[in-house]
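K.L.:
No sequence on hand, only this structure:
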């Protein structure tokens, strides 16, 4: 069993619904959906290009998947997570935009937003005592030779390279898209998520995701509202 601390909009939020339909699975309910069909992008190709984010569920990584340390239990983790959420104020990202990060697409902030960076760092630090050390195989899977010096340091210290000053909030909408298909994918996603871009995103909760066995779909164990979140 692995756990992860992710941002997800609430279960009934329109963005959760739209992203779940696009990815083909709802991480709250486990419900699956047929791949959408476009003239320029067939259902089979869309299904293949969304395979990775479909398994992980719609989210933004805050603290990456980890096994529990031997000294703690799930009950311990949930008690701290609930207390953390109650003591952490909800806030907004001023603008959400569609971004292309290398060869994949994601919803990202329109610009660096320091409260978001601070929130992510606080989550990483607060839940570090619950994380079992990475195995050598897990370390190798991160290809440390391809990371920057700071990312390698973070991988060793926090179990994930993209934290602290290397953190970049993103809610993934595709896997690796071939360069020849990038413009088609961008056009489809621009239209499909137009209702959610160019406007603020409320960071209103913290989600505890679980992966029951390695390679299994991630599911939302609990969605915890932050203090002051609008219901």
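P.N.:
Received it, and whenever you're ready, just let me know what you need. This one's a predicted model, so the numbers in the text were calculated from it and none came from an experiment.
K.L.:
okay, CA-based contacts and neighbour counts for the rest of this
P.N.:
Noted.
K.L.:
all strands for the chain, in order.
P.N.:
Here the chain has its strands, by DSSP state E, at 2-7, 60-66, 91-101, 104-109, 171-172, 199-203, 205-211, 219-225.
K.L.:
Nearest residue to the middle of this protein?
P.N.:
residue 60 (2.4 Å; CA atoms, centre = their mean).
K.L.:
For the nearest residue to that one once chain neighbours are set aside, the count of nearby residues, please.
P.N.:
Leaving aside its sequence neighbours, residue 60 sits nearest to residue 171 (CA to CA, 6 or more residues apart in numbering; 4.6 Å). Using other CA atoms under 10 Å, residue 171 has 23 neighbouring residues.
K.L.:
In addition, the following structure is provided for comparison:
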């Protein structure tokens, strides 16, 4: 969706001064996935390889799943989530989040658009 992609890129570029710079360990971890030349450029510029033209909207719904869970999760998504996701949605605010030492994210502040 072009509108979501534009919003994501605007947030990445305009709020870049607020992000923590990646540690060497994080850069190594990201690079171990086998980044393309473009993804490496984005990693160095923005601290994350999947922004701008490499961005794909996604929602992380679970931790890692073993093969036994995949069919169950797929059924739940098809029955309950996908139909609702096909309806148009309005983005009304943005959340600033922090990441704890254990990797969990927490909401710092939710800011409505237009305020």
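P.N.:
Ah, there it is. Values in this document were obtained by computation on a predicted structure and should not be read as measured data.
K.L.:
Give me the TM-score for this pair.
P.N.:
Overlay of the two chains. TM-score (TM-score structural alignment, normalised by the length of the second structure): 0.84; 115 aligned residues with a CA RMSD of 2.2 Å.
K.L.:
quick one: the equivalent of the residue nearest to residue 60 of the first structure over in the second structure from residue 81 of the second structure, how far?
P.N.:
The alignment partner of residue 171 of the first structure in the second structure, by TM-score structural alignment, is residue 59. Distance of residue 59 of the second structure to residue 81 of the second structure, given as CA to CA, to the nearest Å: 11 Å.
K.L.:
what does residue 47 of the second structure give?
P.N.:
Counting by CA to CA, the separation of residue 47 of the second structure from residue 81 of the second structure is 31 Å.
K.L.:
and the two? which has more neighbours close in?
P.N.:
Shown here are residue 47 of the second structure and residue 81; by other CA under 10 Å, residue 47 has more neighbours (21 against 12).
K.L.:
In contact with the alignment partner in the first structure of the more buried one, which residues are there?
P.N.:
Here residue 47 of the second structure is matched to residue 159 in the first structure, going by TM-score structural alignment. Shown in contact with residue 159 of the first structure (CA atoms under 8 Å, 6 or more residues apart in numbering): 64, 133-134.
K.L.:
ok, of these, which come out buried?
P.N.:
Buried subset of those (neighbour count, 16 or more other CA atoms under 10 Å): 64, 133-134.
K.L.:
Tell me where the second structure has helices.
P.N.:
Here the second structure has its helices, by DSSP state H, at 2-14, 24-31, 37-46, 67-76, 82-85.
K.L.:
how much does the shortest one stray from the first structure?
P.N.:
Going back to what we said before, that points to helix 82-85 of the second structure. Between helix 82-85 of the second structure and the aligned residues of the first structure, the post-superposition mean distance stands at 3.8 Å (mean CA distance after the TM-score superposition for the first structure).
K.L.:
Determine how far that helix lies from the middle of the whole chain.
P.N.:
19 Å (CA atoms, centre = their mean, to the nearest Å).
K.L.:
returning to what we had before: among the strands of the first structure, which is nearest residue 14 of the first structure?
P.N.:
Smallest distance to residue 14 of the first structure across the strands of the first structure (CA to CA): 11.7 Å, for strand 199-203.
K.L.:
in that closest one, what's buried?
P.N.:
Neighbour-count burial for strand 199-203 of the first structure flags 200-203 (criterion: 16+ other CA under 10 Å).
K.L.:
Residue 36 of the second structure pairs with which position in the first structure?
P.N.:
In the first structure, residue 36 of the second structure lands on residue 148 (TM-score structural alignment).
K.L.:
Distance of the match of residue 171 of the first structure relative to residue 20 of the second structure?
P.N.:
Taken as CA to CA, the span from residue 59 of the second structure to residue 20 of the second structure is 22 Å.
K.L.:
what do you get for residue 72 of the second structure?
P.N.:
Here residue 72 of the second structure is placed at a distance of 37 Å from residue 20 of the second structure (CA to CA).
K.L.:
Residue 84 of the second structure too?
P.N.:
For residue 84 of the second structure, the distance to residue 20 of the second structure - CA to CA - is 34 Å.
K.L.:
More neighbours: those two, which one.
P.N.:
Per other CA under 10 Å, whichever of residue 84 of the second structure and residue 20 has more neighbours is residue 84, with 12 against 9.
K.L.:
To which residue of the first structure is the more buried one aligned?
P.N.:
Checking TM-score structural alignment: residue 84 of the second structure goes with residue 196.
K.L.:
give the contact list for its match.
P.N.:
The contact partners of residue 196 of the first structure, taken as CA under 8 Å, 6+ apart, are 15, 96.
K.L.:
count of neighbours near residue 35 of the second structure?
P.N.:
For residue 35 of the second structure, using other CA under 10 Å, the count is 14.
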